[in-house]
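> A structural model of the following input is requested.
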Amino acid sequence: MLDIAEELDRWVGRGRDFAVATVVAVGGSAPRGPGAALAVDADGTAIGSVSGGCVEGAVYELCAQALRDGKTVLERFGHSDEDAFATGLTCGGVIDVLVTPVRAGDPARPVLASALAAAARGEAAAVARIVDGPAEVAGRALVVRPDGSYEGGFDVHPELDRAVAAQARALLDAGRTATVEIGERGSRCGAPLTLLVESSVPPPRMIVFGAIDFASALVGVGKFLGFHVTVCDARAVFATRARFPEADEIVVEWPHTYLERTSVDARTVLCVLTHDAKFDVPLLERALRLPVAYVGAMGSRRTHLDREARLRDAGVSDLELARLRSPIGLDLGARTPQETALSIAAEIVAHRRGGSGVPLTGAHTPIHHDTGPAPAGRVGSVA
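So this is what the prediction gives:
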């Protein structure tokens, strides 16, 4: 739901009723992961997607029905190959979809509206909703902030709200969307509960060091992939808005100095395109010791060997050097800045998702590396 927060926030602001279908769990070769959403308003307008087109028609009808009867429904698509093809899920995977009405007067609407507003503003927030449980908790929701404060709840027992808030905060800290199981005793309502916790966090950072033509192409690809992109170069004549109109930030500063003072995290990717030892070495000496997702550096194999020797002389260990992706990018035979940017982006995605980088044709590797089997359990109305 939070992946289409901007449009849903506008719908809330205009007083529209709508129903939102959210992917809860996936198994096999499913097109989209947990948290992907499709919403339908009372006029029949649809936004978002839960399957890249495979089962959209059937999910649209479920949303329309939820708007009419006000019931929350959990539906599974792809029990078998025959069912998968019948509904259009031709990839053979399994997806569980939670359909929730969000209408005027519904108890969860103010809570969901708060989560949507936060996500639309780019703020960190997590929202927990019931996937499976007793009728008395259906449709309830709870929103958690990074400091642990929360609003909403399940109107069962304060201890349940606190337990869910703690679980949701942990997922928010990790930037993850996942289902959470609460046992019968912990739920305080005489039955176990399954909840979907969706996390909305600011976009991951891509910091591109070196204001060259290859950097300009990489900025465009980084924005396309959803990164907040910063360009950093010590040379003011090159680090300009005219040269990098798509960048979120342009910083004129020595790269290693900027890296020392800026915030990075486990999702940050660092692309070193400076191609100059006086910039590269002090920058990479620091970068390889940070808990970031990816560090890549441009240069020929000869440049890489020289850079590696200089880094060892600076005290960088073999274990730290093993984190360096250099020469940067996958072997696509790239020549132009645009092709090179594509090869760098491909390596970042493969590293992030556990891909091998080999062609899928003729390979026996999974297409989706970060999906597991859909959880067993009751599927149907939870209202």
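> For the rest of this, base every contact and every neighbour count on C-alpha atoms.
Fine.
> I'd say Leu142 and Ser114 touch.
No: using Cα atoms under 8 Å as the test, Leu142 is too far from Ser114 to be in contact (9.9 Å).
> Between these two, tell me which one has more neighbours.
Between Leu142 and Ser114, counted using other Cα atoms under 10 Å, Leu142 has the larger neighbour count: 24 against 19.
> And the contacts of the helix or strand containing that one?
Using DSSP states H and E, Leu142 maps to strand 141-144. Residues outside strand 141-144 that contact it (Cα atoms under 8 Å, 6 or more residues apart in numbering): 108, 111-112, 114-115, 125-130, 150-154, 161, 165, 168-169.
> now the residues you listed: which count as buried?
108, 111-112, 114-115, 125-130, 150-154, 161, 165, 168-169 (16 or more other Cα atoms under 10 Å).
> Give me the residues contacting the helix or strand hosting Arg162.
Arg162 belongs to helix 158-174 when elements are defined using DSSP H and E. For helix 158-174, the surrounding residues in contact (Cα under 8 Å, 6+ apart) are 124-128, 142-146, 148-150, 153-154, 177-178, 180, 186-188, 197, 199-201.
> In strands, which of these fall?
125-128, 142-144, 150, 153, 178, 180, 197, 199-200 (DSSP state E).
> Return the closest of the residues you listed with respect to Cys232.
Cys232 has its nearest neighbour among these in Ser200, at 26.9 Å by Cα to Cα.
> Would you agree that closest one is in contact with Ala128?
No: with contact defined as Cα under 8 Å, Ser200 does not count as touching Ala128 (11.7 Å).
> now the helices for the stretch 201-350 of the chain?
With DSSP state H, counting those that start in this stretch as the criterion, the stretch 201-350 of the chain has helices at 213-224, 255-261, 277-287, 301-313, 318-321, 337-353.
> Please provide the structure for the following sequence as well, for comparison with the first:
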Amino acid sequence: MLNIAETLHRWCGEARPFALATVVDVRGSAPLPVGTSVAVDEDGNAVGSISGGCVEGAVYELCRQVLHDRGAAQRAWFGYSDEDAFAVGLTCGGELDVVVQRVDPASQWHLGAALAEVAGGRPAALAQVVDGPDGLLGATLSVLGDGRPVGGTLDDGPVARAVADRARALLRAGRTARVTLGGEADACPQRLSVLVHVAATRPRMLIFGAIDFAAALSQAGRILGYHVTVCDARPVFATTARFPHADEVVVDWPHRYLERAEVDDRTAVCVLTHDAKFDIPLLRLALGLPVGYVGAMGSRRTHGERLRLLREAGVTAAQMSRLRSPIGLDLGARTPEETAVSITAEIIAHANRTSGLPLSQRSGPIHETTVHGPGDGQAIEEEYGAAPLPLPAGHGVAAP
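Model prediction:
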């Protein structure tokens, strides 16, 4: 439901009842992931999409029915029928399970509280029961960024406490996931499946080197939802006027800035300086940090010399294996804008642990519904979180 959080927040603020249809399971190829929602208010206004158009009409009518009947949540399945050309289904051949429920903001104030946090760019988690005992389908519980539950339609008790504990864990990890819990007499005797929608803080993209490629990359990173920082030690180049799409522009030596920066396993570090006095101390530090991606710009000759200097600086072979250099996928990129696409394409492929090959050269589903957790190689059930130009060196910047 976080794909339409801003609209839902406004509707909650207006005490406007609505029906919420959420994808809770995907099998085969489907255009949108688990957790995606459509909402319809009492005036028939709709927001969001769950199938890219294939079944939107049927879902809209189901929302209208649930909203009008004021009944319990309903579950619907959408697939594809080869026998019935007029059947409602996904032309992509996938299957969707959808839960449709009525939301009344006047009595479900906790949902509005969590959506207010999300709309304000703050972390929050919304847990939604998508399978389990009669009467629990569609039940919700909200947890704020500090781990504090703010209520829900789950009765206070062992089930609510178990759901809140799992929501807090996923909120800390910054990951949306569907989880199964219960069957334990003391903790949660009722076995149920819960979809935890997590809105984490924006992941960070740290771009080092205030050049034209950085300007294009900062714009591409902003479009992808990153909090973008451009850092360079040369104040004449590191200005907000040159990087209007960056969230912040920092004048400092790159490694010194990185030493104090907050990073996590979603952080992308893009080194565009290809100047050894900047690169080596920066990469030596970055390759030892728990960041998600480290890429460095430069020719293959520059890369070879960079590896030699990193070895001399004590960087291990295992650490150097994390370095993506030359940075980006092979798209034949030449302009800054093309290079930005090349780099962000590699970041996306790396984050999703995919090959980066053309889809026409692959078989199997286009969209995977199970991915691996960061760094642990374990599956998480149904989770759903160039040729460079030379850079002028120095310009009177003294070493720190």
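> before we move on, back to that, just so I know, which of the helices of the stretch 201-350 of structure 1 lies nearest Val94 of structure 1?
Closest to Val94 of structure 1 of the helices of the stretch 201-350 of structure 1, according to Cα to Cα: helix 337-353, at 19.8 Å.
> Identify each buried residue in that closest one, please.
Within helix 337-353 of structure 1, the residues scored as buried using 16+ other Cα under 10 Å are 337-348, 350.
> For that helix, give me the average deviation versus structure 2.
Superposing on structure 2 and averaging over aligned pairs (mean Cα distance after the TM-score superposition for structure 1), helix 337-353 of structure 1 comes out at 0.8 Å.
> residue range for that helix in structure 2?
Mapped onto structure 2 using TM-score structural alignment, helix 337-353 of structure 1 spans residues 336-352.
> Now render the buried residues of helix 337-353 of structure 1 as a markdown table, adding distance to Ser326 of structure 1.
Shown next, in a markdown table, are the buried residues of helix 337-353 of structure 1 (distance: Cα to Cα, whole Å):
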| residue | distance to Ser326 of structure 1 |
| --- | --- |
| Pro337 | 17 |
| Gln338 | 18 |
| Glu339 | 17 |
| Thr340 | 13 |
| Ala341 | 14 |
| Leu342 | 15 |
| Ser343 | 12 |
| Ile344 | 10 |
| Ala345 | 14 |
| Ala346 | 14 |
| Glu347 | 11 |
| Ile348 | 12 |
| Ala350 | 15 |
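> Most widely separated two among these?
Maximum pairwise distance among the buried residues of helix 337-353 of structure 1 (Cα to Cα): 19.9 Å, between Pro337 and Ala350.
> Quick check: which element contains Gln65 of structure 2?
helix 56-69.
> I'd like to check what contacts the next helix-or-strand element following that helix. Which residues are they?
Next along the chain after helix 56-69 of structure 2, taking DSSP H and E as the criterion, comes strand 74-78. With contact meaning Cα under 8 Å, 6+ apart, strand 74-78 of structure 2 is reached by 55, 66, 88-90, 95-101, 137.
> Could you dump those residues into CSV and include secondary structure?
Shown next, in CSV, are the contacts of strand 74-78 of structure 2 (DSSP: H, G, I helix; E, B strand; the rest coil):
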residue, secondary structure
Val55, coil
Val66, helix
Val88, coil
Gly89, coil
Leu90, coil
Glu95, strand
Leu96, strand
Asp97, strand
Val98, strand
Val99, strand
Val100, strand
Gln101, strand
Leu137, coil
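> residues contacting His227 of structure 2?
Contacts here follow Cα under 8 Å, 6+ apart; on that basis His227 of structure 2 touches Arg202, Pro203, Arg204, Met205, Gly221, Ala246, Asp247.
> Distance check, it against Asp25 of structure 2.
Distance of His227 of structure 2 to Asp25 of structure 2, given as Cα to Cα, to the nearest Å: 30 Å.
> just Leu192 of structure 2 next, same as before
For Leu192 of structure 2, the distance to Asp25 of structure 2 - Cα to Cα - is 14 Å.
> again with Ala238 of structure 2
According to Cα to Cα, Ala238 of structure 2 stands 46 Å off from Asp25 of structure 2.
> now do Leu136 of structure 2
Applying Cα to Cα, the value for Leu136 of structure 2 to Asp25 of structure 2 is 17 Å.
> surely Pro291 of structure 1 meets Ser263?
No: if you go by Cα under 8 Å, Pro291 of structure 1 and Ser263 don't touch, sitting 11.0 Å apart.
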